[in-house]
Structure formats: structure tokens, C-alpha cells
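let me see the structure of the following:
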Amino acid sequence: MAPRSSPLLSPVFTLDEARAHGLTDYDLYRAGLESPKPGLRMAAGHQPDPLQVAGKLATRDPSLILTHQTAAHLWGLWLPSSMREPTIHLARRRGHGGIPRVDGTTGHLTAAQDQDLRMIRGVAITSPAWTWTDLASERLTLRELVAAGDSLLQRPDGPPRSGRHEGMNPLSTLAEMRELVGRRPGICGAPLLREALELVRTGVDSSPESWVRTGLLDEGWPEPEVNPLLSFEDGWSVRPDLAYRQWRIAIQYEGQHHFTEAQQYASDIHRDDRLSQRGWETIRLSSRVLTPVGWGEFTDGLRRAVQRQTR
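The predicted structure follows:
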């Protein structure tokens, strides 16, 4: 079932749905409704979410499948800011009709099989793993594709998913992703997809954590562990976002609430103090690390921390 606030539960409706509720064409005319796409209606002045429109188009034509960016937004994959506003991508399976031609949408033919599709409230959507492989054709960078892949493998006991997104963590497995990449050797972006697959990791909690990890690899740093459980002799344990055990350095990416919520802030300070008492150093990061200046500050600080920890 779709989550309560899913875009698939939308104020956009099909003419068939209206008629099923006893409304006549004259009723619809008198209501002054607008038509975002042929066969769809919505209240005048309403700004429809593209995902709402996509879902209703697929409801109206059961041969349509939501794919690419549309499916990625519904699954809640971590996407770059250039994809913040979803575009409508519709597909049909090969042998089940031609490429969908609907104004304002991008049409595809897909080789997806039954096991590669999910049905949500009567709408067919490509599976999370298949959706990720489709993104290889969307001009993502390697780091962006890795982040999208990491988002499929979040740990079930990690941060809760948004109520707008479908599914539960983890959305896929590394084995499923590997099988699909092997099954689609000729798709657009296949070389980049294969490279990204080798860098995807399980248990990442956020896209900034993914970016920090891959950024460190790009600069020749050893790969940090992702959300490792650090257990100490006194029975205390902690799970930092990233860690270098060999240097006893923990890296924590703190979202805005870590700085604005007093209880969370105090908890973070207490955690870092306890790590310090056990010989560990914690580097705390904010969204500034995603800027060139902030990144330079972070790596300089990391070098100094390594020097201190290896004296």
C-alpha cells in the first residue's frame, strides 16, 4: 500500500474515476476543472505534482509503467539537485505497444520483466534496483550514481524514510543490483553503472555521507568504514557515520537538526566526549563540506587529525 502522503494519493483524477463516482460530463464542465493531460482533471488553480499526473496517466492506461526519474522520486532514491523536480517518464514493455507519446512526458520501451516491476495502488513502477540501472542513462556523475545506489541499501534500523516514499529499507540488495547490471550489459551508461556498482555500500544513512566517502576515495584516502559498530571493553558501543579504525577517527555528518535541537546537540557532544575518553577523535561535518571551500577545510582537518592520532 502507498504511504499516507504518497503522491499516488492525488487530487488529480481520471474521467473514468469521476464517472465511477456518478459525475456526468456536464457536472465536470460546471465545476470549472482544468486538464493537466488528456483524460485527467483537477481543481482550477491547483499545481499538480508531476508524480500525481504520472500516476493517473498510468491508471488510465494499464500498459504504462513509471520509470527513470519518476520511479526514482517515488522510491526516494538520493538524486542530485538537478533532479529535484521530477519529470514524467513513462514506458511500455517491449511487445506491449509502442513508445508512450504523451505531451510533456518522456517515453521509453523497457525490457523489464515481471520480477522487475512493482504494483502500487494499481500503478506499475520499475523496481528500485531496475530504476537505479535506468538512471545510468540520465547523465548522472559517478558520485551521483553511487549515492543513488547507496540509497537502495540503507539499514532497516537507520533513519526513517519520508512518508512520501514507497517501500521500506533496504529497498534492494547488492546481489540483486549486481544481477541486474549483469543482465543489462548494453544499456546506455553501462560502463559507468559497472563502475558505480563496485563503489556502492550497504548501511549508508544519507547522501552527504555517500558523497564524503566517495570524495575521500577520489583523493586517494583509504576507504572509511560505513556505520561500523565500535564496541569498547567497558561495554559501551557507538555507531559513527564513517570511521578509520586504524587512526581512531570517527566522522559524523550532522544534519540541521543536530545543531538546532538542544537535546540532539547535547547527545552528540556527550557521544563525542565518550569517544575522546577512549582515545578517538571525532570530526563533525555540516552541509558546508559539500562546498569546495568546506571540503578543503575537512580534508585539511582530517590530515591534522591523522597526525595527532599517529604521534
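
from here on, just use CA atoms for contacts and neighbour counts.
Will do.

next up, the contacts around the residue positioned nearest the centre of the chain.
For the chain, the residue nearest the mean C-alpha position is Leu77 (1.4 Å; C-alpha atoms, centre = their mean). Counting by C-alpha atoms under 8 Å, 6 or more residues apart in numbering, Leu77 makes contact with 148-149, 151-152.

and for comparison, fold this next one:
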Amino acid sequence: MTKRGSFGLHQLHDLISTGGSFTVSTARDLGLTRGVDQYRRETGRLGRPHHGLRTTAEPADLLDRARMAGLLLPPGGAIGRRTAADLMEVDPRLPSERGIDLDVECLVPLGATPLRRPGIRSYVTDLEPDEFDTGLGFPLTTPERTLADLLRWLPAHMALAVADRMARRKLVDLDGVEAILDRWHGHRFVRQARRLLDAVEPKSESYGESWLRLRLLDAGFPRPEAQIPILDGGLEIYRLDLGWPDLRIAVEYDGEEFHGSPEQQQHDADRRRDMFERHRWNVVGVGKAHVLGPTLLLEHGVGEMLGLRPRITHRSW
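Next up, the predicted model:
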């Protein structure tokens, strides 16, 4: 007679305790297939979040979902792109995606079969062994490889915003990103990635500032300085988002969070009037609708201030 637990339940408990999830193929290799069936019957705790994967609990957050997807990766694969950035606490979501859970994105090496599961996006690419690590318990692309990918594949304004944030937080070595892009010379969207890498500004304090700066650069205007201090008696009294100090012209991004109420808007108006009357700075504020809108009103307005004509006739993002 077969005894209770003779299907290797103690081994199965050991397997589950390492992370709460395991692949069916791992259980099969260990001879635990019958034990898995018995465990499910006796506990009712074994879920199936993806084909070929078993877990004792539903994923609670992105880290759980990434860890589960990591179990399904072929050798040499890694979690990457937007998921990697998100796990580094750099939000890669488009404005229209704020507040939603993104699919887990992963990279699989050339010649491997991409993962096809709900909630997982898989990309076949070259991936060097030193471009990912396992510090979180599964392969995750390094900040340099993550940013190199995002500079290529994200919309330009979001790619620059993510790059600025990673540089500001000193998460990434920009020279390392350039070295990866050098390896991809002539590949798709690498020219965009190089242009955006040259535009990275670690001083940028918000995504809106990054978007605004890219529009000014796309228009062909001289690169503005970021976070310009205005001093009075040696003390900083104001700081301007973007501008050209030699011309005393500045452009600021008025985000909805800090500039949306009537009181905040009045404060902005008073501040800019004081900047002009006492310090001879011409400062204009622009909002999200101007920066992400479809027209070239922003470019023509700033161009008039600078005495320059925009070099573009249509938006590229």
C-alpha cells in the first residue's frame, strides 16, 4: 500500500519554500509530478498564474509577477525594459497609462522561443551575460542595458524622461549605455537612442521638464540650461526650470500637481512679474496641454522670444 506522503511531499514543501512558485518542468525533473497533484488535492493552495507555472499565492505586486515570469525564462534571458525600470523605482508609464499595471517585459536570447503568456511581453534580442544580474532572485537587466533598450523603444519624450530620472538618481553610467548602443550601430532606432542620450540632463526635476526640453531641442533651439538659480545679495531667491541666461529668457513647466489651483497660478504670475520687474527675466509658463498637445504654438511662441524660427513644421511625438 502506498503511504501518505510517499510522492515526495517533503521535497515539494522545500521547493515551494524557496519562493512560493515553481515550474512544472522542475517538479517533473525532481520526480514530484504526483506529489504536486497530491498537494493540490490536500491543500487547494496551488494556483496556475501561467502555463507551466505553479504557485501557492497570487502575485501581489510587480516584483511577484516579475519573479514568476523569471522562472519561465530560457537560459540567458532576463526581465527587462519597462519592468526593469519600474523595479528600479523609475516610472516608465505614458501619461495615459498612469495607475495601471503594465505587462511584465522580458528579453530572451537569439534563437530562443519567446514567452507567450497573458501578462508577459517577450522580445528576442542579443543579451550579454554582464548585462543582467540576479540580485532580486531572478535575472534583471542592468540599469545601462535597461536604459539602452528604453531609449530605442519608448516614445522619445518618455525615453528622455526616464533617462533624466535615472541620471538624476545616479542609477546609471551613461558611458556604459553608449557602449551598448555602439554595439548596435546601424540597428533600428539606435539613431534616436543616441540623440536622446546626448540630451540627458541629470538636473531635470520632473518628467514635464524633460518633455519640454525635448520640444525645444526638436525645434532646433539652442540647448537651454536647467535649474537656473536667480540670486539676490548672494542668496538664491528663485530657480528657473529651463532658460538662456545670456538672453534672460526662461520657460517653465507648470505641472497640474503644483500649479493647478487658482492660488498656485496667482503665485506663479506674481513670481514671474517680480522676475521681470526686478531682475529683467522674461519667464513664460507652459502646461501639459502645451507640451503634449499636437500644435506648434509652443515652438512659435518661444521662437519669437528667442528671435528664431523653429526648424520643424510638424511634431514627431
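
give me the TM-score for this pair.
Once superposed, chain against chain, the TM-score is 0.68 (TM-score structural alignment, normalised by the length of structure 1); 269 aligned residues with a C-alpha RMSD of 3.9 Å.

hmm, back to that, does the residue nearest to the centre of structure 1 count as helix, strand or coil?
Classification of Leu77 of structure 1 using DSSP: H, G, I helix; E, B strand; the rest coil returns coil.

cool, Ile251 of structure 1 as well?
strand.

in structure 2, what residue corresponds to it?
Taking TM-score structural alignment, Ile251 of structure 1 has Val251 as its aligned residue in structure 2.

what do you get for Gln69 of structure 1?
In structure 2, the residue equivalent to Gln69 of structure 1 is Arg82, according to TM-score structural alignment.

who are the contact partners of its match?
92, 104-105, 146, 150.

hmm, 10 Å instead?
88, 90-93, 102-106, 146-147, 149-150, 153-154, 162 (C-alpha atoms under 10 Å, 6 or more residues apart in numbering).

now the end-to-end length of stretch 130-149 of structure 1.
Terminal residues of stretch 130-149 of structure 1 are spaced 11 Å apart (C-alpha to C-alpha, to the nearest Å).

only the buried residues of that stretch, if you could.
130-136, 140, 142-149 (16 or more other C-alpha atoms under 10 Å).

just stretch 20-28 of structure 2 next, same as before
20-24, 27.

ok, the aligned residue in structure 1 for Gly293 of structure 2 to Phe298 of structure 1 distance?
Residue pairing (TM-score structural alignment): Gly293 of structure 2 is matched to Pro292 of structure 1. To Phe298 of structure 1, Pro292 of structure 1 is 10 Å away according to C-alpha to C-alpha.

more neighbours: which of those two?
Phe298 (19 against 10; other C-alpha atoms under 10 Å).

any idea whether that one is helix, strand or coil?
Assignment for Phe298 of structure 1 (three-state DSSP): helix.

ok, the one 10 residues further on next?
Classification of Arg308 of structure 1 using three-state DSSP returns helix.

surely Lys37 of structure 1 meets Gly104?
Yes. Here Lys37 of structure 1 reaches Gly104: they are 8.6 Å apart, a contact under C-alpha atoms under 10 Å.

about what we covered before: for Trp236 of structure 1, state which of the buried residues of stretch 130-149 of structure 1 is nearest.
Each of those was checked against Trp236 of structure 1 using C-alpha to C-alpha; the closest is Ala147, at 30.8 Å.

for Ala18 of structure 1, see how far away the closest one is.
Distance, Ala147 of structure 1 to Ala18 of structure 1, using C-alpha to C-alpha: 41 Å.

follow-up on the earlier one: element containing the match of Gln69 of structure 1, please.
Arg82 of structure 2 belongs to helix 81-87 when assigned by DSSP states H and E.

residue boundaries of the helices in structure 1?
With DSSP state H as the criterion, structure 1 has helices at 15-20, 25-30, 50-60, 68-75, 128-134, 142-150, 174-183, 190-197, 207-218, 256-260, 262-277, 292-309.
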